[in-house]
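Peer 1: Have a look at this prediction, sequence included:
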Amino acid sequence: MLLVGDDWAEDHHDVEVMDAGGRRLAKARLPEGVAGMARLHALIAEHSGDADVEDVRVRVGIETDRGPWVAALVAAGYAVFAVNPLSVARFRDRHQVSGAKSDAGDAHVLADMVRTDAHQLRPIAGDSAEVEGIKVVARVHKTLIWDRTRHTLRLRHSLREYFPAALVAFTDLDAPDTLELLGRAADPDTAKRLSFNQIRGSLVRARRRDVETKAAEIQAALRAEQLGQPPVVTAAYAAATRATIAVLATLAEQIIGLQGEVEAHFGRHPDAEIILSQPGMGRVLGARVLAEFGDDSTRYASAKARKNYAGTSPITIASGKKRTIAARHVHNDRLLDALIAQAFVAMRVSPGAHAYYQQQRARGSSHNAALRQLANRLVGILHGCLKTRTIYDETTAWQHHTTAAA
């Protein structure tokens, strides 16, 4: 048994090779890429003793689970453990209190962790290449949506500073008609000169309803008296607004295009039918859930393990006579976001999910807490469906809770 600690950086890796007794056998700084990986294999072979290299078991601790380097470690047959940096920091504090830290020292800590605590660590899942592809496009798609939200908030803040009438006229700042009209008239004086037909045309192109009424309301709001800024300041804000609008328009275009890629990749995965059968789950949401959970059938030993990874299950803090149950603050943001979105839709389309949500509310849970508990229950249902390779059935899924409530 050889233990390897790998403290990675963008262009190099500090590694340490340790034996099962905790004795350092070698340490080195390796370059990123093929040359560095070849040197790592040589180090392991050099210290494998008289045993056949293929018979040597190698555990690698590293603070990431992505990238070509990690893929090469897995392909070499090593047991690779992706260790949370917070765990590494806590483990380091077990052995020293000085606060000293170095890359070579972290490599030693990682090697020691996989030597003594491998049973407490999560090995990198053996996800398929198909699900890795889904993860790439689904994460980028969601990142673009978050970026659009950030730029929309920046636009709102900017308009509040010099053009408050726009916030009255346009309630949806990232809508196509809003972006078109603001791009054409980014300052109050120009906006006041927009004709009824110009506004109406933008609404028609955006396929709005009740176009005549809305066009009249927008025109009246833009022509209303308002407080303003000096002309030079207004001109500067208008230039910034036009730049933000250009970014938002590009983001909207790319989000739509990438959504097609997400749906196409997801539709080709064998788990797609099971995931789509779940209440509240669509193709984009399903792709996000599959990407973050992965498709390694051995990754989650039980429904509880999947719930813990999802961050939907509560944690218990007990000390003496004090016992507190709280939500998990450390979790996968992307996965929890998708699961909460599913729960919100599920309670509207699934009678069982709606009844379960109402039960939690009747017990005194807030809306957010009840929604999180519903998401937790839905994760358990999804785990059962994936384990048995069956699609969702409303009666089977909620029979236990319906019987208990009766």
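Peer 2: Cool, got the structure. Predicted model only: the values in this text are computed from it and were never measured. Residues are numbered from 1 along each chain as shown.

Peer 1: Going by C-alpha atoms from here, please, whenever you check contacts or count neighbours.
Peer 2: Fine.

Peer 1: Now do the helices in the stretch 51-200 of the chain.
Peer 2: 68-75, 85-95, 103-116, 129-162, 164-169, 176-184, 188-192, 196-205 (DSSP state H, counting those that start in this stretch).

Peer 1: what sits up against stretch 363-378?
Peer 2: 307, 312-313, 339-340, 342-344, 353, 356-357, 360-361 (CA atoms under 8 Å, 6 or more residues apart in numbering).

Peer 1: tell me which residues in it are buried?
Peer 2: Counting neighbours by 16 or more other CA atoms under 10 Å, one finds that the buried residues in stretch 363-378 are 369-378.

Peer 1: now swap in stretch 241-252 and tell me
Peer 2: 241-242, 244-245, 247-249, 251-252.

Peer 1: repeat for stretch 95-105
Peer 2: 103-105.

Peer 1: Start and end of that stretch, how far apart?
Peer 2: Distance between the boundary residues of stretch 95-105 (CA to CA, to the nearest Å) amounts to 11 Å.

Peer 1: Alongside the first one, take a look at this:
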Amino acid sequence: MTTEEGRRLPRFWCGIDWSEALNDVAVVDEHDQMVAHTRVEATDEGVREILALLRGLRSSHRHSRMQVPVAIETPHGLLVAALRAKGQPIVVINPSAVARYRGRISPARKKSDRTDAVLLANILRTDGGLHRAMPRTSEQAAAIAVLARAQRRAVRTRRYQANQVRSLLREYYPAALLAWKDLPDGIVRAEARALLALAPTPGQAAALSKRKIADTISGVGRSRLVDDHAERLRSAFHQHHLRRPPLIEAAMGEQIRTAVGLLDQACTAVEQLTEATTDAFQAHPQARVYASFPGCGPLIGARLLAEIGDDPDRFTVRGLRAYAGAAPLTWESSSSRVVTHRRIANSNLKAVGHIWAFTSLTRSPGCRAHYDRRREQGDRYAAALRNLYGRLLSSLHFCLKNATRYREEAAFPQR
């Protein structure tokens, strides 16, 4: 076979429409013809069947299944993990983008599993250059991503349960809200949860002795000014407030006891996941680079690493800032031109970036000066923090690329 004939060898693209039960697999060639189709389960046998199908598309020794990219709408699941472990290139396409492609080929936007698999393959065939394969993230970084995202979900769950408890207390137990109103974390504090579980109604709280209160709060970790705090709580519980009828108050006490139990579980989950996340992050080789940045503690560093990954070729500087929502977005048409912030971005990375930029203000003179300068130029609070976050990301990208630590004089040279 001549070189020119070798160049004209047909190419193939694969699409997988995933589901909980059967996954439709379709392969198209360069002439937009479906050359293979099957339905498999997310099992070892199903993975072997997919690989055998891709391998058998052409009998030539020039053909390899590694030359066939696979498009799918999710980066998660056992099927994706198994194909990646076998070295198969996987391209994840956002479901909203797939829906828009569906409207291009059919005004009625008809949908079926088989046609969706063909559609995914054709997206790679026509616009493959616009979609990149999944990054080569290490197993260690992937584990950090699992823990960091689980920790963030646990924090949201704790906030939800705390709001539920607060809402219930407003209905019949205002003394409990006032007792910890001026202390950090309020009713989420361990001593608050312990006392609410012990005395879930105003009547039971008023009957507590100072010694019982002191023993309860010291039993959950309070060691300073125990007697003073116990006396303050006892006085707060004895203040006069509006009360519910006894039977209703008792019923609401049982309700709050259950809600406090759920809040206890959420707090325990946050503590355990925070510890596991920070331990996994500090064991990663790139942890020292993240830790060298101002305001980037173990938890913030773990969340950043979870979303950025440790593939050195995944991002350019501009790509990383756009992915994190720290790069401006320009809408330009005819004579109008609007520059606004980027709303379509990695929401997890965008959220932790705001926290990171805020905490750096008190730990880095350069960050503070940059923020103040942006404010003087007319930026609002969020815009100035977003710009500072983009600047920090640029420095982080450089340090990760060159395996060096953060240097203030290089990141924010004095003017």
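Peer 2: Cool, the structure landed. Here the structure is a predicted model, which means the values were calculated and not measured.

Peer 1: Need the TM-score between these chains.
Peer 2: Here the TM-score of the superposed chains, computed with TM-score structural alignment, normalised by the length of the first structure as the reference length, equals 0.93; 400 aligned residues with a CA RMSD of 1.9 Å.

Peer 1: Nearest to Ala303 of the first structure among the helices of the stretch 51-200 of the first structure would be which one?
Peer 2: Between Ala303 of the first structure and those, the tightest spacing by CA to CA is seen for helix 129-162, at 20.3 Å.

Peer 1: Report all helices and strands that the closest one contacts.
Peer 2: For helix 129-162 of the first structure, the helices and strands in contact under the criterion 3 or more CA pairs under 8 Å, 6 or more residues apart in numbering; DSSP states H and E are helix 164-169, helix 231-267, helix 283-293.

Peer 1: The last one corresponds to what range in the second structure?
Peer 2: Put plainly, it is helix 283-293 of the first structure. Helix 283-293 of the first structure lines up with residues 298-308 of the second structure when matched by TM-score structural alignment.

Peer 1: Please apply the same query to the first one.
Peer 2: With TM-score structural alignment applied, helix 164-169 of the first structure matches the range 174-179 in the second structure.

Peer 1: That stretch vs the first structure, average distance?
Peer 2: Superposed on the first structure, stretch 174-179 of the second structure shows a mean distance of 1.6 Å to its aligned residues (mean CA distance after the TM-score superposition for the first structure).

Peer 1: any idea how far Ala192 of the second structure is from Thr258 of the second structure?
Peer 2: The spacing between Thr258 of the second structure and Ala192 of the second structure, counted by CA to CA, is 15 Å.

Peer 1: nope, Ala322 of the second structure is what I meant
Peer 2: Relative to Ala192 of the second structure, Ala322 of the second structure is positioned 43 Å away (criterion: CA to CA).

Peer 1: ditto for Leu78 of the second structure
Peer 2: 42 Å.

Peer 1: out of everything not next to it in sequence, what's closest to the equivalent of Gln140 of the second structure over in the first structure?
Peer 2: Aligned by TM-score structural alignment, Gln140 of the second structure pairs with Glu130 of the first structure. Distances taken as CA to CA, 6 or more residues apart in numbering put His269 closest to Glu130 of the first structure, at 6.8 Å, once the chain neighbours are dropped.

Peer 1: Please say which position in the second structure that neighbour maps to.
Peer 2: In the superposition onto the second structure, His269 of the first structure corresponds to His284 when matched by TM-score structural alignment.

Peer 1: so its match sits right up against Gln140, yeah?
Peer 2: Yes: under the criterion of CA atoms under 8 Å, His284 of the second structure lies in contact with Gln140, with a separation of 7.1 Å.

Peer 1: Can you report how many residues lie near the nearest residue to Pro174 of the second structure once chain neighbours are set aside?
Peer 2: Here the nearest residue to Pro174 of the second structure in space, its sequence neighbours aside, is His241; by CA to CA, 6+ apart that works out to 7.2 Å. Per other CA atoms under 10 Å, the neighbour tally for His241 of the second structure reads 12.

Peer 1: close enough to count as contact, His241 of the second structure and Leu177?
Peer 2: No: taking CA under 8 Å as the contact criterion, His241 of the second structure and Leu177 are not neighbours in contact, 11.8 Å apart.

Peer 1: tell me, what residue is most central in the second structure?
Peer 2: For the second structure, the residue lying nearest the average C-alpha position, counting by CA atoms, centre = their mean, turns out to be Asn348 (3.8 Å).

Peer 1: where's the residue mapped onto it from the first structure, which helix or strand?
Peer 2: Taking TM-score structural alignment, Asn348 of the second structure has Arg334 as its aligned residue in the first structure. Assignment of secondary structure by DSSP states H and E places Arg334 of the first structure within helix 333-349.

Peer 1: Identify the spatial nearest neighbour of Ala175 of the second structure, chain neighbours not counted.
Peer 2: The shortest distance from Ala175 of the second structure to any residue other than its chain neighbours is 5.8 Å, reached at Phe237 (CA to CA, 6+ apart).

Peer 1: So what does that neighbour match up with in the first structure?
Peer 2: Using TM-score structural alignment as the criterion, Phe237 of the second structure maps onto Leu222 of the first structure.

Peer 1: sec struct for Val330 of the first structure, please.
Peer 2: Following DSSP: H, G, I helix; E, B strand; the rest coil, we place Val330 of the first structure in the coil state.

Peer 1: Could you list which residues are in contact with the aligned partner of Arg158 of the second structure in the first structure?
Peer 2: Aligned counterpart of Arg158 of the second structure in the first structure: Arg148 (TM-score structural alignment). The neighbours of Arg148 of the first structure, taking CA under 8 Å, 6+ apart as the test, are 174, 248, 251-252.
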